[in-house]
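Student: No sequence on hand, only this structure:
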């Protein structure tokens, strides 16, 4: 089993707030495909990284999680590319963690 995490930015690359409808659409798509979803959206996660040498960049994100039995890397790669387009991002993080239920 895998835990898939999608880090969805609250703002596009021009620092424009993304519409709530974009987040609802992802929520609905994931629930329909995987039967459930957990969101961490009340307090955004803050990410920081360096671009072009010493230029610090900041992004606020919400986290969506789904659990899947099988990891379909091709589907997730295509979905990530689609979300990058929708959320107007150069790159968007979707990560998978091997999961053992206790």
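Tutor: All right, it came through fine. As the structure is a computational prediction, the values presented were derived from the model and not from experiment.
Student: C-alpha only now, for contacts and for neighbours.
Tutor: OK.
Student: Buried ones in stretch 87-95, by neighbour count?
Tutor: For stretch 87-95, the buried set under the neighbour-count rule, 16 or more other Cα atoms under 10 Å, comprises 87, 88, 89, 92, 94.
Student: Kindly report the same for stretch 23-39.
Tutor: Under 16+ other Cα under 10 Å, the buried positions of stretch 23-39 are 23, 27, 30.
Student: ok, and here's another one to check against it:
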């Protein structure tokens, strides 16, 4: 079993708030494809990283889905789609192999 996490920014690269409809669309797509979703969206998480000598910060929500198999090709395409929709250079999508207890 795989746990797939999507780190979605609340603001684009020009610091403009992204519309709620984008997040609703992603939620709907993931629920339809994977049968469920967990959203960490009440208090945005903060992401920090170094870009040359500057520290860059993002406010994010995290969506998680579980899948029996991992279709890397589908996820690569979906990540590219999300990067376009959310006007980002890169959106982090990561996976962990998990066992259900």
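Tutor: Okay, I see it. What you see is a predicted model, and the numbers here were worked out from it, not measured in a lab.
Student: can you tell me which of the buried residues of stretch 23-39 of the first structure are in helices?
Tutor: Within the buried residues of stretch 23-39 of the first structure, residues falling in helices by DSSP state H are 23, 27, 30.
Student: residues in contact with the second one?
Tutor: This points to residue 27 of the first structure. 37, 64 (Cα atoms under 8 Å, 6 or more residues apart in numbering).
Student: Aligned counterpart of residue 32 of the first structure in the second structure, please.
Tutor: Under the alignment by TM-score structural alignment, residue 32 of the first structure pairs with residue 32 in the second structure.
Student: Quick one: residues contacting the closest residue in space to residue 37 of the second structure that isn't next to it in sequence.
Tutor: Leaving aside its chain neighbours, residue 37 of the second structure sits nearest to residue 65 (5.0 Å; criterion: Cα to Cα, 6 or more residues apart in numbering). For residue 65 of the second structure, the contact set (Cα under 8 Å, 6+ apart) comprises 3, 4, 5, 30, 34, 36, 37, 38.
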